[in-house]
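[1] below: sequence and its predicted model.
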Amino acid sequence: MAKSDSVTRSAVLHRDTRFVPKKAVGGKGSYIFLEDGTKFLDSTGGAAVSCLGHGHEEVSQAVINQINQISYCHTAFFGTEASEELARLLTESTGGKLSKLFVVSSGSEAVEAALKLARQYFLELPTPQPQRTRFIARKPSYHGVTLGALSVGGHMIRRQPFEPLLSSNTSHVSPCYPYRGKKAGESDADYVNRLAEELDGEFQRVGPDNVCAFIAEPVVGAALGAVAAVPGYFPAMKAICEKYGALFILDEVMSGMGRCGTLHVWEQEGIVPDLQTIGKGLGGGYAPVSGLLIGEKVVEVMDRGTGVFRHGQTYQGHPVACAAALAVQKIIQRDNLLENVRKMGAYLEERLRGCLGDHPNVGDIRGRGLFWGIEFVKDRESKEPFSPETGVAFQVQETGLDPSHGISLYASNGTVDCTKGDHVLLAPPYNVTKEEIDIIVDTAGRVIEAVFAKVNAA
């Protein structure tokens, strides 16, 4: 984050206790305005959140209208039209295949709800299967910071301080990461078969009748840097889940709700999940909101069983959050913004490859729609990553934050093996223009050149 020296004047527990970030004092479109006068280009939407940019007056008005009508009521007593209409819109967007929506405030909460509902599903079956207590996830996935979500996550840097507190009922298999995972000369089909055999083997190792679900991100976000699976991967993974009677969970908190060019990423994969988490692009940052979309087969089992999800939160289905999400989703539909995501995403890819494709320290450029990652390497031929001590990705992020550049480049490390490896993400708003894409790529190019001029000279 951008730093100032006023540490002692803040009572906020910031992400780093030793520094206070500069204050944002306004925002409009793709830009955030800072207290020091910097006009900051938010090319990542924060953490791939601000899908309509900042200061969208229609969404702001929808929030105000809901506050004026009713700002809060407890879902144990009452429902609201905002939550009902949002649920109708989202379930209809799946063709009714996912027929219920559970609304909470963050992606971590949505994942927690998915894990608990997966467990309860097996307890509610006509012949209950209480032995199903295990989950299979992927390395080095990220599914959230709460203890359950962190337990299924496979990102060791995030897990390490809390390992003694985490559940031991999750095991991890390899991700579909073609840049590093595919062998020389291996076809996509052979790669998929190898990963399918690995997942099948893990079911066998832990006992196929003990597994609740397999959980994966269709396009891996912060942990790997916008890595999409090769064709056929997700149908193969779902087939193994069905073979052993486990549920298939897709975590679309970061990659979904239009970010990759379709409202749901699974539409591009030819499969439908049993449970799907959604978040960031759902409400575009105008209110804290996330959700769990629930497959009809799970709903039917619950209906025939107790009918009660043994999980509830004070702010679930919050009217203001639902109103914000509903306004965002209606605007995406009305303005045909998914088409703009696809069109501007193709242009962003073209510009990134043209600007950085031959850079000696850029190993891979990958992504879908308006969700792109740039992986950095010390050597392109060997794909050798930089040492963690160099902190390449965070140098890129920090350099971008300097007022001379004024751009967000979302950094993460541990890309290769949860310890080594660096990448940055780009995730501009769905209504981004061609001119703004040019500014994003040109500025990112200058930042990357400046960082590696310094790194390679050291």
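    That came in fine, so what should we check first? What you see is a predicted model, and the numbers here were worked out from it, not measured in a lab.

[2] from here on, contacts and neighbour counts on C-alpha atoms
    Will do.

[3] what about Val25, neighbour count?
    Look at Val25: counted by other Cα atoms under 10 Å, it has 11 neighbours.

[4] swap in the one 5 residues further on?
    Other residues near Ser30 number 24, with proximity taken as other Cα under 10 Å.

[5] and it, what does it touch?
    Going by Cα atoms under 8 Å, 6 or more residues apart in numbering, Ser30 touches Leu41, Asp42, Ser43, Gly45, Gly53, His54, Pro428, Pro429, Val432.

[6] if I look at it, how far off is Ile439?
    Using Cα to Cα, to the nearest Å, we find Ser30 at a distance of 11 Å from Ile439.

[7] the structure to be compared is supplied as follows:
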Amino acid sequence: MKMSNVLNDGNVIVEAKVNRVNGTPKSSILHRHIHHDPITVKAASGNYLELSDGRKVLDATGGAAVSCLGHGNQRVREAIARQMGEVSYCHSLFFGTTAGEALGKELINGTGGRMARAFIVSSGSEAMEAAMKLARQYFLELSPSQPARTNFIARKESYHGTTLGALSVGGHVTRRKIYEPMLLGNTSLVSACNAYRGQLKGESTEGYVARLAKELEDEFLRLGPETVCAFVAEPIVGAALGCVPAIPGYFKAMKGVCDKYSALLILDEVMSGMGRCGTLHAWEQEGIVPHIQTIGKGLGGGYAPVAGLLIGHRVLNTLDKGTGAFAHGQTYQGHPIACAAALEVQRIIREENLVENVSRMGTLMSSMLKQRLDAHPHVGNIRGKGLFWGIEFVRDKETKEPFDPSLGIAMRVHQKGIDPPYNISIYPGSGTVDGKSGDHVLISPAYNVTEADIRLIVDTTARVIEDFFAEF
């Protein structure tokens, strides 16, 4: 039962439906697939999307874990309008804005002062590019005698962005594949921390952590410790693995290796951060503080294209004693409207205690998902934190054998869900096992969901999965 005429776009298998009128494509936009025009969203409010064909779809994922306040928040709309009345754009080389300054203060206060400065850009990929460049500059400013610090170590089955630098430190095989000849040669990969697939039978948590720490240290030694800029990792791996959290003690051990060789720790919290996992920053649950952190999706909740870096004191102090400048800049860096939108989103999260709600509702979601789906013969693993949950599908529960990638299981589950009678959007992903095979779906609703919302999301998701495999 294989899908015909399919394309693996590096994220999910999508069916190539031809949408043409008299031989001409309908749309003037280059969509994800040139022959497949996506259905139009004509309105959105709260947790629901209204589609052009009349369907009302429950958005159980906020797009890709983006819409953390749901859709159409009046306070954010008003904040954007106020900012447009003040200034819509100015060049950050010459000017600052009140929105940018206020957002920076909000973000640094949110770390309890453990981070020193914020740097605001327009996307997670841009944030990772900036993080890599900042890490390189840090070592040049620290000591002109360290020009060899050019290498980055990241992890297999990871994703850090779509631009060439960010893609180079990502380990998602399919997304990298056609661009391999263009990717950076100064990146290498070690094993992900994925207990479901990586921890050996009978191996203790401490033993698994020690084995991964040794693998990282061995990679430092292979490259030459004096050549390594940073280790890059997602605290909870989102799109590539389907919400896989690190096991206890992992990040302390990894940071220990970095500290031993004076390298930086860069944590990518574009998808898992800004409250998504039950604390404002995912690293707060790991007992560490990164040197550089990327943030994104939950920063602006989808109300404007916005992402950024949070920069630690060690890095900032080195720049302060050196050139006093970051040799990097972009046209839309610190965009006033994006900053105003993000500022209001963050204020709402703080004032309405939404991170606490994420933690409470996440506990409910976890127990309900496991109660409903743990025993399903094709559900291999349910994992996550807060309101960031993944469900991995397997052909065989005992052996953990994945489905043939050509079947497009995750995308088919998504497609079934979005159609009546379910009318729910759940986020599909592929390459869960090794970047090529494996299927999962994500559930990542808005931070302000209620108990009733959670029960509806879990019940509907479970019915979609149960019905899909019953028919399959």
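    Sure, I can see it. As the structure is a prediction and not an experimental result, all values here were calculated from the model.

[8] tell me which of the contacts of Ser30 of the first structure fall in helices.
    Judged by DSSP state H, helices contain the following of these: Gly45.

[9] got a winner among the contacts of Ser30 of the first structure for most neighbours?
    Pro428 (33 neighbours).

[10] thought that residue was touching Gly45?
    Yes: using Cα atoms under 8 Å, Pro428 of the first structure is in contact with Gly45, at 5.6 Å.

[11] just the element for Leu89 of the first structure, please.
    Secondary structure from DSSP states H and E places Leu89 of the first structure in helix 81-92.

[12] and what of Leu216 of the second structure?
    helix 205-223.

[13] so that helix corresponds to what in the first structure?
    Under TM-score structural alignment, the alignment places helix 205-223 of the second structure onto residues 188-206 of the first structure.

[14] same question, stretch 375-393 of the second structure
    Stretch 375-393 of the second structure covers residues 358-376 of the first structure once aligned (TM-score structural alignment).

[15] do you know how far the aligned residue in the first structure for Val169 of the second structure is from Arg159 of the first structure?
    Matched to the first structure by TM-score structural alignment, Val169 of the second structure sits across from Val152. According to Cα to Cα, Val152 of the first structure stands 10 Å off from Arg159 of the first structure.

[16] neighbour count for those two, which is higher?
    Neighbour tally, Val152 of the first structure and Arg159, criterion other Cα under 10 Å: the higher count belongs to Val152, 32 against 19.

[17] the more buried one touches Phe135, doesn't it?
    Yes: the criterion here is Cα under 8 Å, and Val152 of the first structure meets it with Phe135 at 7.1 Å.

[18] overlap of the contact sets of those two?
    By Cα under 8 Å, 6+ apart, the residues touching both Val152 of the first structure and Phe135 are Thr170, Ser171.

[19] contacting residues around the match of helix 205-223 of the second structure?
    For stretch 188-206 of the first structure, the surrounding residues in contact (Cα under 8 Å, 6+ apart) are 136, 173-174, 176, 182-183, 211, 230-233, 236-237, 240.

[20] just flag the most distant two among these.
    Farthest pair in the contacts of stretch 188-206 of the first structure (Cα to Cα) is Lys183 and Val211. Separation: 29.4 Å.

[21] so which of the two has more stuff around it?
    In this view Lys183 of the first structure and Val211 are compared by other Cα under 10 Å, and Val211 has more residues nearby, 26 against 12.

[22] what sits against the more buried one?
    Residues Arg132, Thr133, Arg134, Phe135, Ile136, Phe203, Ala246 are the ones in contact with Val211 of the first structure under the rule Cα under 8 Å, 6+ apart.

[23] which two among these are spaced furthest apart?
    Thr133 and Phe203, at 12.6 Å, using Cα to Cα across the contacts of Val211 of the first structure.

[24] those two: who's more crowded?
    Per other Cα under 10 Å, whichever of Thr133 of the first structure and Phe203 has more neighbours is Phe203, with 23 against 18.

[25] how much space separates Ala411 of the first structure from Cys355 of the first structure?
    Counting by Cα to Cα, the separation of Ala411 of the first structure from Cys355 of the first structure is 19 Å.

[26] more crowded one of these two?
    More crowded of Ala411 of the first structure and Cys355, by other Cα under 10 Å: Ala411, with 23 against 15.

[27] ok, Ala341 of the second structure touching Gln74?
    No: Ala341 of the second structure lies out of contact with Gln74 (Cα under 8 Å); the separation is 11.3 Å.

[28] those two - which one has more neighbours?
    Ala341 (28 against 8).

[29] OK, contacts around the residue nearest to the spatial centre of the second structure?
    Residue closest to the average C-alpha location in the second structure (Cα atoms, centre = their mean): Met271, at 2.5 Å. Shown in contact with Met271 of the second structure (Cα under 8 Å, 6+ apart): Ala64, Ala65, Val66, Gly238, Ile295, Gly296, Lys297, Gly298.

[30] counterpart of it in the first structure?
    In the first structure, Met271 of the second structure lands on Met254 (TM-score structural alignment).

[31] His91 of the second structure too?
    Using TM-score structural alignment, His91 of the second structure pairs with His74 in the first structure.

[32] tell me, stretch 318-328 of the first structure lands on which residues of the second structure?
    With TM-score structural alignment as the criterion, stretch 318-328 of the first structure aligns to 335-345.

[33] three-state assignment of Leu7 of the second structure?
    Counting by DSSP: H, G, I helix; E, B strand; the rest coil, the backbone at Leu7 of the second structure sits in strand.
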